[in-house]
Each structure stands twice: as C-alpha cells, then as structure tokens.
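Chemist: Only the shape, not the letters, is given here:
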C-alpha cells in the first residue's frame, strides 16, 4: 500500500508551518486543518502532491498568522518563538538550522504575514515563484518584489557572521558553566559589551518586560537570579532549533536558553520561561526541507 503523501511529507509540512508561525502548537493546528482539506481532495487531479500540500499548509498558516498578529500585539512582555528540542542531525543542513534558529524566527516576526510566507517558501524551501504566487494569492512578479524586500529586511537584522557548530557549543558550555558556578567575571568575559537579553514569561512567570542591555547589568541579573534559587538550580546542554543551547531549571521551573554568538562572544541571549511554550523539550521535533 502506498504511503499517503501527507504522511510522507509531514515533517516538511510541519517545518513550513512552524517557520511561518514560530509556534509548534499553532503549526500542529495548521497541519490538522490542512489534513481535513487534503482528505476532501480528488488525488487523481493532483500532479505534484508535495507542492499541493505545501500550498494548502501555506494558506492555512497565513490565515492563522493574520489572526495571531493581533493577539501578539497584546502579549505581556517580549514575545519569543516556541523552542523545539532537535537532534544534532538538524545542524548538518546549515541552511535549515539557520532558518529555524530562535534568532532567525525572532527576525521573521518583524515581517508582515505575506512577506514572511514568501521569504520562508523561497529562501528556505526554494519553492518556485509561480507556486508561491498561487499559495499567497499574488502574481509571480509581485512575489519577486516581496521576496527582494523581505531578503533585505532579514539581512539587515540577522547575525553578521555564521559560527561553526563547535564554536557555538564551546561558548554555550562556557556560559552554562559560569552560570552554574556563579562566576560573574567569566560571565562578563564571554558576553559582548553590548549584549542584549530578551526574556519571555508571557505574563505567566517572572520575566523582564523589555530587552536588557549590557554585559555588566546582565551578568549581575543572572547571578542574582541564581542566588535566589531555593530548591535547586540545574543547567543542561541541549540542542534547540538546530543549535547547541541550554536548559535551565530554577526551583523545578524550566527555561530554554538560546545564544547568538559572533566573534566568539555572546551578542544575544533569548530566554523562554513561558511554560506554555516549553512543552516540546523532551521529544525531538522532526524537521525537514
């Protein structure tokens, strides 16, 4: 019996939806809606099931994204993407790993829904302009213009230098060790002077409501947070969104930590503390292009 195309391409479809939405929960909802639509399709009329399914998922994700953009404007504090536990194998596809990184997904959040869809489909999945045009309801010429603007927008905001997996791992290990032992000087040395800390508590748990700037301020803040722990503090190296990262447990409450590294030092620290976004830290997500 031939495997249903939806099942065969599920990892790809989930990845498309996740990159467009920044939320695994919303991506799963989109896949459920897309499956219901696929179930009603006359398969004999579908020449390219993969392209057809990507189009369905894109349309459903766009609908969801337009709804979410309004609710995210009312979000308490900073909004960060939902982190995914991933296997080290995801990093073997450098472009995929970069596209699902917390840093990139945070940049994609600054694009409009259509721009984001066009960027993801073209730059990550190399979908032809004509197919993107069908998915987003624009002409191919308009899609080319949108893609160019989106590329320029992202290029101006993403990290300037790619770092190797080994360099990222080394910096993450140093950061977690300094945090675990409370070495303030080591924390300051591993961070760039203009480092930025962004935390997401969603109004559910304690978190800064705005970005915090500066190595000295951030090092002291992290050291104070650790000193307040009563029941225990654990740091665990993990792979999140295709890169070495960390999991922190303060008094039994987990946090996911993702770092942006440039020239051997940390320039961005993303800390997700909202428990609603930390349900995917035990089972690796299946991502694919």
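Modeler: Sure thing, it's come through. Treat the numbers as computed from the prediction; the structure is a model and nothing was measured. Residues are numbered from 1 along each chain as shown.
Chemist: C-alpha only now, for contacts and for neighbours.
Modeler: Will do.
Chemist: middle-most residue in the protein, spatially?
Modeler: Per C-alpha atoms, centre = their mean, the C-alpha nearest to the average position across the chain is that of residue 102, at 3.8 Å.
Chemist: continuing past the host helix or strand of residue 95, what's the next helix or strand?
Modeler: Here residue 95, judged by DSSP states H and E, is contained in helix 94-99. Next helix or strand after helix 94-99 toward the C-terminus (DSSP H and E): helix 102-108.
Chemist: for that next one, packing partners?
Modeler: Contact here means 3 or more C-alpha pairs under 8 Å, 6 or more residues apart in numbering; DSSP states H and E; on that basis helix 102-108 packs against no helix or strand.
Chemist: what separates it from the chain centre, distance-wise?
Modeler: Centroid separation between helix 102-108 and its chain, computed with C-alpha atoms, centre = their mean, to the nearest Å, is 6 Å.
Chemist: Please work out which residues outside that helix touch it.
Modeler: Helix 102-108 is touched from outside by 19, 22, 80-81, 83, 98-99, 116, 154, 157-158, 241, 258, 260, 270, with contacts defined as C-alpha atoms under 8 Å, 6 or more residues apart in numbering.
Chemist: Same check on stretch 257-272?
Modeler: For stretch 257-272, with C-alpha under 8 Å, 6+ apart as the criterion, the contacting residues are 80, 82-83, 102-103, 159-163, 167-168, 171-172, 190-192, 194-201, 240, 244-248, 255-256, 278.
Chemist: what about residue 223, which helix or strand?
Modeler: When the helices and strands are read off by DSSP H and E, the one containing residue 223 is helix 215-227.
Chemist: In addition, the following structure is provided for comparison:
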C-alpha cells in the first residue's frame, strides 16, 4: 500500500539571513516527537507520518518566526492540515487495499508504556476504532482527546468554526466511546494473556487458545495482498483458534513468539524458523482476549527493529 520513505532528517544550513534556518530548525527538532505522534495518530502509517513531517518542516522554513506567538501550536496546526490532506488521500488508497487494513505497529520506548494516557491513545485497538471516523472527526478527536488542544486552535487547524468543532468533538467522542474497550487493563494483565497466547501458539495447543480467547473474540489479519491473511475479520473463539492453529505453519516448522512492547502496549513478534512472520497486538477484557490484530504485511514490519519515541507534550 505504502511506498516506504526514509525518516525525516533535519539539518541546519547557513543562510544569508543571519542564521534564521538554524533557529527554525532548532524549534522544529524540539517538537519533532510531538509532531510525529500527532501525524501517526491521525494516519496510522509511519511512512505517511514521516512525509507529513517533511512537508511541515518545508512549510515551517517559510514562516516568519517573529510573527508566531505560539510556535508549538503553529507547528501542530501545520502538521494537522498536512495530515488531513494525506488522510483523505489514504482513504482512496485503502479502498483498493487487499483485505483488512491495520495500523502500522511501532516498537515504542519504555516511557510510552509508562504513560497510561499515551499508551491508550496509540494502542492498536483504539487506532483501529479511529479508522471508523471521518478525516475531520479523527483530527478533532486526536487533537482534543489525546493532546488537549483548545477548540479555537483546533478550529484553525481543521478550517471550521469553534462551535462546529465542539459538535464534531462530541460526536466523535460518543462514537469512539461506544467502540473502545470498556476498561483500561494493566500491562501485567496484558502480558499474562499474551504469555498464555504465546505458549498455545508455540505448541499449537487448540485448547490452550480456547482458554485464553473470549467467546466473542475477533481476529483481524493484515497481509496487504503480499502475505496470506483472512480476507475479512473472523469472529468466535473456535473459528479463531482453528484459523490460528491451521495457519501457523507446517509440522516441523519452529514457531516462536517474542514478548515486546508495540504502540505502548505488550505485544508478540511472531517468528517462523527465526524469521519475522508478523506482529500480534491484543485487546483484553475480563482477563481474556477479545481482539487479535495480526499484522503480516512486510511493508508494515520495518519499524519494529528500533524504538520510536512518542509524546503527547
């Protein structure tokens, strides 16, 4: 789906205007992790988020800093506008995507997992819920709920008046609240469920899977037309367990799962004969897994080798 782009690099170059580039670059770099987090939460794609940051920087280089009262807010505004344009374009690309589309998993730094608010805002479960919002609803929800941006500033970013933004925010919040997990579980609870899942996967233990899966569990797998994946979500513990066991490789193939932290939450990196096969994120309620999100598309597995810093501030 996405052509991979190189991470945004920003270097200060001397200009004839007395070092304005150095000053502007310093400000941009100081807020880079925040801007990336905004773009990623809106897009669910690292490559697209990096492209948005590059576009934001190029636009920022043309700004007269003396006329900017709040540099952070101005940068967030530019990023939001660029991300909105890209999100609308991505919707057209997703219509041609083969099978279900899942957000790109990120190997995140330890501080992300320690920040409960941040970890929930980038969790695979919530990111998937955000996919059901319109582009403007998603932008408003992300800016308001995750980053605490004021309505006036959001209005300037999305091209709406503050009254309309308040209505959009309320509608988006109700929509998300109806679909997000009922409770935020602790990392220990998630790791316990993942450990049970890992053991069952490695031993191809059908009953072990049934024990850890909730009766109404939903499996969403993303192969992007490159790797084998279910063409649509699979519902029900028995169907999901049989699908996993049946598709976990031929007899004699070594299947292993490595516990890690993806998108600020415990996850599994699944390997077949030592080679990465995919990343499994989960949704847990009442100590059992209610959602399995299995990303197998190789284009979405390039960012799990090194940690990516995220921040809400």
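Modeler: Happy to help now that I have it. This one's a predicted model, so the numbers in the text were calculated from it and none came from an experiment.
Chemist: Give me the TM-score for these two chains.
Modeler: Here the TM-score for the pair of chains, by TM-score structural alignment, normalised by the length of the first structure, is 0.97; 289 aligned residues with a C-alpha RMSD of 1.3 Å.
Chemist: picking that back up, are any of the contacts of stretch 257-272 of the first structure buried, and which?
Modeler: The neighbour-count criterion (16 or more other C-alpha atoms under 10 Å) marks 80, 82-83, 102-103, 159, 167-168, 171-172, 190-192, 195-201, 240, 244-248, 255-256, 278 among these as buried.
Chemist: So which of those are in helices?
Modeler: Secondary-structure check on those using DSSP state H: residues within helices are 102, 103, 167, 168, 171, 172, 190.
Chemist: of those residues, closest to residue 65 of the first structure?
Modeler: In terms of C-alpha to C-alpha, no member of these lies closer to residue 65 of the first structure than residue 102, at 17.6 Å.
Chemist: hang on, the earlier thing: tell me which residues in the helix holding residue 223 of the first structure are buried?
Modeler: Buried positions in helix 215-227 of the first structure, judged by neighbour count with 16+ other C-alpha under 10 Å: 215, 216, 218, 219, 220, 223, 226.
Chemist: repeat for stretch 92-100 of the second structure
Modeler: Buried residues in stretch 92-100 of the second structure, defined by neighbour count with 16+ other C-alpha under 10 Å: 98, 99, 100.
Chemist: Repeat that for stretch 69-82 of the second structure.
Modeler: For stretch 69-82 of the second structure, burial by neighbour count (16+ other C-alpha under 10 Å) applies to 71, 72, 74, 75, 76, 77, 78, 79, 80, 81, 82.
Chemist: what does stretch 268-276 of the first structure give?
Modeler: Along stretch 268-276 of the first structure, these residues count as buried under the neighbour rule (16+ other C-alpha under 10 Å): 268, 269, 270, 271, 272, 273, 274, 275.
Chemist: aligned partner of the last one in the second structure?
Modeler: This points to residue 275 of the first structure. With the correspondence set by TM-score structural alignment, residue 275 of the first structure lines up against residue 298 in the second structure.
Chemist: quick one on the thing from earlier: among the contacts of stretch 257-272 of the first structure, name the ones in strands.
Modeler: 191-192, 194-200, 240, 244-248, 255-256 (DSSP state E).
Chemist: out of everything not next to it in sequence, what's closest to residue 59 of the second structure?
Modeler: Leaving aside its sequence neighbours, residue 59 of the second structure sits nearest to residue 78 (C-alpha to C-alpha, 6 or more residues apart in numbering; 7.7 Å).
Chemist: What's that neighbour aligned with over in the first structure?
Modeler: Residue 78 of the second structure maps onto residue 56 of the first structure when the alignment is built from TM-score structural alignment.
Chemist: Surely its match and residue 33 touch.
Modeler: No - in terms of C-alpha atoms under 8 Å, residue 56 of the first structure does not count as a neighbour of residue 33; the distance is 9.2 Å.
Chemist: now the contacts of helix 102-108 of the first structure: which count as buried?
Modeler: Under a neighbour-count criterion of 16+ other C-alpha under 10 Å, the subset of the contacts of helix 102-108 of the first structure counted as buried comprises 19, 22, 80-81, 83, 98-99, 116, 154, 158, 241, 258, 260, 270.
Chemist: and those as JSON lines, adding distance to residue 211 of the first structure?
Modeler: Rendered in JSON lines, the data for those read as follows (distance: C-alpha to C-alpha, whole Å):
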{"residue": "19", "distance to residue 211 of the first structure": "23"}
{"residue": "22", "distance to residue 211 of the first structure": "19"}
{"residue": "80", "distance to residue 211 of the first structure": "12"}
{"residue": "81", "distance to residue 211 of the first structure": "15"}
{"residue": "83", "distance to residue 211 of the first structure": "18"}
{"residue": "98", "distance to residue 211 of the first structure": "22"}
{"residue": "99", "distance to residue 211 of the first structure": "23"}
{"residue": "116", "distance to residue 211 of the first structure": "23"}
{"residue": "154", "distance to residue 211 of the first structure": "20"}
{"residue": "158", "distance to residue 211 of the first structure": "17"}
{"residue": "241", "distance to residue 211 of the first structure": "21"}
{"residue": "258", "distance to residue 211 of the first structure": "15"}
{"residue": "260", "distance to residue 211 of the first structure": "15"}
{"residue": "270", "distance to residue 211 of the first structure": "10"}
